[in-house]
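Colleague: Turn this into a model:
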Amino acid sequence: MVEQKPFFLPYQVDFYLMLTEACPLRCEYCYIKDRDNPTRMSRDTMDLMMKKVQTKPRIIFFGGEPLLGIDDIKWFTEKYKDDVKVFQIVTSTFPKANFHELIENVIKPSSKPWELQLSFDGFEGSERKLVNTDPVAQQVYENILYTLEQGVKLQVRCVINDSNIYYFHDTYKQFKRMSEEYSGLFYADFTLVHETNLDSDFPEVLKRELGLILDDILTDESPFITAGLASMIGSILEDRKCMACNVGSEIIIRPNGDIYPCTMLSQYSEDFKMGHITDRELNTDIATDVHERPADCDTCDYNKYCFGGCRYERSYLGNLNEINLGYCEQTKTVVEALLAFRDKLYSDSCKNRDLIIERILRYRTWRSGMESTMDFEYMKFRGNQNAGIE
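Modeller: You can find the predicted model right below:
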């Protein structure tokens, strides 16, 4: 008798439950296709997923807007509170009433760790709008303050795009002020938008704005270093890859039960579908295949720092096996800024060197410690991005 292999692999611990793909917002850069579709993930699907996991997972409530399924979140977190290591939600904070219910009736009473991630692109140049085109920046900001006043820890994630790239440094400074005012509660990070048709001056503006941020870190007596920057700076200091793609290390389950290796690829094509929650086994080869870099990466001067770019962007251009020059320009800009930062850090004039390196090491120790508590060989897969791919 042939032994049935496990449905989910041991290193797959991050499970994105796309409770719905519906959303009350119409962010300009959002990749979710069907934001008017009210279909929600069934509780049977969630139960079946939990039966098939091999370890205590991190459950990420995702969408669309997961708050539209607040009743399902309450049901799931109560039923599986002893079977999940960490709960996370990625939310725009709309609808407001549902967000308040999440804070007051789910997160605050919970005995389990929660990671609350809010989407906020700053006040200037934000393209987050409601279906009726009303801007949402002020309301999201008020929801952030409400959360902090409740004593709930949160992370704000800002997507840097064509519209707000000019205010990148200003937004960073605003987040730094909030991290000081709400020390231990407010955290922030930045993500570069996944688009193929950015303005031609985007790399140049990115170079200027990121350079200002890195100069602040070098000269500030109490530098504000986001998790993303800490990770990239740490990698650059060790001369390793810093522009990562986690495709395949996570499991994404759409409302209908289809399973994908990436949130963005789940919206692009069924070619990337690994299976369905009711299947006997998954086609995990898909995750391995999409993790490969294009052959052209081998001759690039920056290949020691880059994993080959966003797989969604490469697919969107029509060929997963070809490089995306737009992403390449972003990567070169970021890497060059980080290398310049490294040179300044090790110069005789840098007074903050020991403090900055201590902060970077503290972040990496925390991250490594968090990963080592997992009940699976996480680093063999996630670690392949630095150890197994050269």
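Colleague: only C-alpha atoms for contact and neighbour calcs from this point on.
Modeller: Fine.
Colleague: contacting residues for the closest residue to Ile217 other than its chain neighbours?
Modeller: Spatial nearest neighbour of Ile217, chain neighbours left out: Pro223 (4.8 Å); criterion: C-alpha to C-alpha, 6 or more residues apart in numbering. Counting by C-alpha atoms under 8 Å, 6 or more residues apart in numbering, Pro223 makes contact with 216-217, 356.
Colleague: Was I right to think Ala227 contacts Arg157?
Modeller: No - at 10.7 Å, Ala227 and Arg157 do not qualify as touching, with contact defined as C-alpha atoms under 8 Å.
Colleague: Now the common contact residues for those two.
Modeller: Looking at what touches both Ala227 and Arg157 (by C-alpha under 8 Å, 6+ apart), the common residues are 188-189.
Colleague: Serialize the contacts of Pro223 to TSV and add fields for secondary structure, distance to Ser92 and neighbour count.
Modeller: Rendered in TSV, the data for the contacts of Pro223 read as follows (DSSP: H, G, I helix; E, B strand; the rest coil; distance: C-alpha to C-alpha, whole Å; neighbours: other C-alpha atoms under 10 Å):
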residue	secondary structure	distance to Ser92	neighbour count
Asp216	helix	29	18
Ile217	helix	29	19
Ile356	helix	32	22
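Colleague: and of the residues you listed, the nearest to Val84?
Modeller: Taking C-alpha to C-alpha as the measure, Val84 sits nearest to Ile356 out of these, at 34.3 Å.
Colleague: I have a second one here; can you model it like the first so I can compare?
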Amino acid sequence: MAASDPVLWLLLTTGACNLRCSYCGGSFESRVVPYKTTYDLSKLRKLMEDDPEPTVIFYGGEPLLNPKFVMEAMNSLPAVRWGVQTNGFFVDLLPDEYWNRMSVALLSIDGRREVTDANRGKGVYDRVMRSLSKLRRFPLKIIARMAVTRLTDIYVDVTHLLNSGFDQVHWQLDVIWSEKWDVWSWAETSYLPGVRRLVELFVNELERGRVLGLIPVLGVLSAHFFEPYRASPCGAGYRSVAVSSDGRVLACPIAVREKWAVLGHIETGFKLMEPELPEPCNSCEYRRYCGGRCLYALRENYWGKDAEKVDEITKETIKSILSIIPKAEALMERGIIDREALRYDPILDSTEVIP
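Modeller: Got it, this is the predicted structure:
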């Protein structure tokens, strides 16, 4: 790890989860991701000493099922920024003093009550919204972390979350673990028209001098006006590592079984990946905005040739966002928005950018 490159450290506090969402499957097996951490935090601290500005985000399973580890880590590790990705059920287990130190909380919620509860279980929506209300008391950014399924109306569900008090929203398409479904027909008739409406809403808000919290839009614009993504925008393997509860250092927090993802161990150190993309990603005209989208999906490719349909959805999404570049530039020239307001680094928030 080069000393000049800040790294996102995703710490899996446990492999256990209290939910079993339709697109996820719930807990990891305890033999793969132990339900309690089994390594010495002082070893992790030593590894982090080479990182000039480490960001630590707690992950799982459901990370707040192990609040003791969260507190111990926050008391001993040298992070400059703290966060958590949580389903929102156990925010009361972490004392207020730790929430006051958090920079970001990502709450898993899929939009309206009926969509969230259908995907994640009855009563989940109300539980998350109660947690949102509590966390609003603290000085941290709160991001809605959406999974988008065939039940989703992307415009309605995203604007619902923004209007409900979330600072930002990011989303991921249900196109990795689930059985193949007719994602392209759905995208043509529902998703992509909804994305275009969201992009139009974003530029309308820009005209008022406001940057709306749509992370896919903001992330693509940032890659246009500032630094392109060298590989997956989440930084998997080259700017971001996941430390499993057994001490393995992984390129991606969901790649807990795959040998290609193991970068090392906190006992022996680790080496970051060199960013590289396969064809056709490497020569794609949208590479700087997409970075190959998802390292795990690229490596595992559960959908085979049908993954090309996801690529087309990604390209159409990016084209919709790039269409507002001239308006954004005009607003900058008029002083209505500051160019820097469109800079976004997903590493700081542990977001993916490209759905």
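Colleague: Now do the contacts for the counterpart of Arg145 of the second structure in the first structure.
Modeller: The criterion is TM-score structural alignment: under it, Arg145 of the second structure has Cys158 as its aligned partner in the first structure. Residues near Cys158 of the first structure by C-alpha under 8 Å, 6+ apart: 119-122, 188-191.
Colleague: Quick one: map Gly60 of the second structure onto the first structure.
Modeller: Matched to the first structure by TM-score structural alignment, Gly60 of the second structure sits across from Gly63.
Colleague: burial count for its match?
Modeller: The number of residues packed around Gly63 of the first structure, counting by other C-alpha atoms under 10 Å, is 26.
Colleague: I figured it hits Thr20, correct?
Modeller: Yes - the pair Gly63 of the first structure and Thr20 qualifies as a contact (C-alpha under 8 Å) at a distance of 5.3 Å.
Colleague: what's the burial count for Asp271 of the first structure?
Modeller: Applying other C-alpha under 10 Å, we find 10 residues neighbouring Asp271 of the first structure.
Colleague: any idea whether the corresponding residue of the second structure for it is helix, strand or coil?
Modeller: Taking TM-score structural alignment as the alignment basis, one finds that Asp271 of the first structure is matched in the second structure by Trp260. On the three-state scheme (DSSP: H, G, I helix; E, B strand; the rest coil), Trp260 of the second structure is labelled helix.
Colleague: give the contact list for Trp260 of the second structure.
Modeller: Contact partners of Trp260 of the second structure, counting by C-alpha under 8 Å, 6+ apart, are absent.
Colleague: tell me the helices in the stretch 51-200 of the first structure, going along the chain?
Modeller: Across the stretch 51-200 of the first structure, reading from the start of the chain, the helices by DSSP state H, counting those that start in this stretch fall at 70-79, 96-101, 137-149, 168-181.
Colleague: what helices or strands is the last one leaning on?
Modeller: Packing contacts for helix 168-181 of the first structure, counted by 3 or more C-alpha pairs under 8 Å, 6 or more residues apart in numbering; DSSP states H and E, involve strand 186-192, helix 202-219.
Colleague: go on, the first one?
Modeller: When contacts are defined as 3+ C-alpha pairs under 8 Å, 6+ apart, helix 70-79 of the first structure packs onto no helix or strand at all.
Colleague: Other residues contacting that helix?
Modeller: Residues from elsewhere that reach helix 70-79 of the first structure, judged by C-alpha under 8 Å, 6+ apart: 43, 46, 61, 87, 98, 102, 106.
Colleague: Now, of those, which are buried?
Modeller: When neighbours are counted using 16 or more other C-alpha atoms under 10 Å, the contacts of helix 70-79 of the first structure contain these buried positions: 46, 61, 87, 98, 102, 106.
Colleague: Relative to Glu250 of the first structure, which of the helices and strands packed on helix 168-181 of the first structure is closest?
Modeller: Ranking these by their distance to Glu250 of the first structure (criterion: C-alpha to C-alpha) puts strand 186-192 first, at 17.9 Å.
Colleague: contacting residues around that closest one?
Modeller: Defining contact as C-alpha under 8 Å, 6+ apart, one finds that strand 186-192 of the first structure is touched by 148, 153-161, 175, 178-179, 226-228.
Colleague: switch the cut-off to 10 Å
Modeller: Outside strand 186-192 of the first structure, the residues within contact range by C-alpha atoms under 10 Å, 6 or more residues apart in numbering are 117-121, 144-145, 147-148, 151-162, 165, 168, 171-172, 175-180, 206, 224-229, 327, 330.
Colleague: that older thread, so what's the match of Gly60 of the second structure up against?
Modeller: By C-alpha under 10 Å, 6+ apart, the contact set of Gly63 of the first structure is 16-23, 32, 35, 40, 69, 89-91, 254-255, 263.
Colleague: Glu313 of the first structure touches Val290, doesn't it?
Modeller: No - using C-alpha atoms under 10 Å, Glu313 of the first structure and Val290 do not qualify as a contacting pair, with a distance of 11.9 Å.
Colleague: Quickly list what's touching both of those two.
Modeller: Leu320.
Colleague: mean per-residue distance, the longest strand along the second structure to the first structure?
Modeller: Within the second structure, and with DSSP state E defining each element, the longest strand by residue count is strand 141-148. Superposing on the first structure places strand 141-148 of the second structure at an average distance of 2.5 Å from its equivalents, by mean C-alpha distance after the TM-score superposition for the first structure.
Colleague: hang on, the earlier thing: a markdown table please, covering the helices of the stretch 51-200 of the first structure and showing distance to Phe381 of the first structure.
Modeller: Output for these, formatted as a markdown table (distance: least, C-alpha to C-alpha, whole Å):
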| stretch | distance to Phe381 of the first structure |
| --- | --- |
| helix 70-79 | 28 |
| helix 96-101 | 35 |
| helix 137-149 | 35 |
| helix 168-181 | 32 |
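Colleague: To Tyr378 of the first structure, which of the ones you listed lies closest?
Modeller: With distances scored as C-alpha to C-alpha, the stretch of the helices of the stretch 51-200 of the first structure nearest to Tyr378 of the first structure is helix 70-79 (23.9 Å).
Colleague: which parts of that closest one are buried?
Modeller: 70, 72-73, 77.
Colleague: Can you tell me which of those residues is closest to Leu361 of the first structure?
Modeller: Out of those, the one with the shortest distance to Leu361 of the first structure is Thr77. That distance is 33.4 Å, counting by C-alpha to C-alpha.
Colleague: quick one: the closest one from Asp47 of the first structure, how far?
Modeller: With distances taken as C-alpha to C-alpha, to the nearest Å, Thr77 of the first structure is found 12 Å from Asp47 of the first structure.
Colleague: Over to Ala230 of the first structure?
Modeller: Where Asp47 of the first structure is concerned, Ala230 of the first structure sits at a distance of 37 Å (C-alpha to C-alpha).
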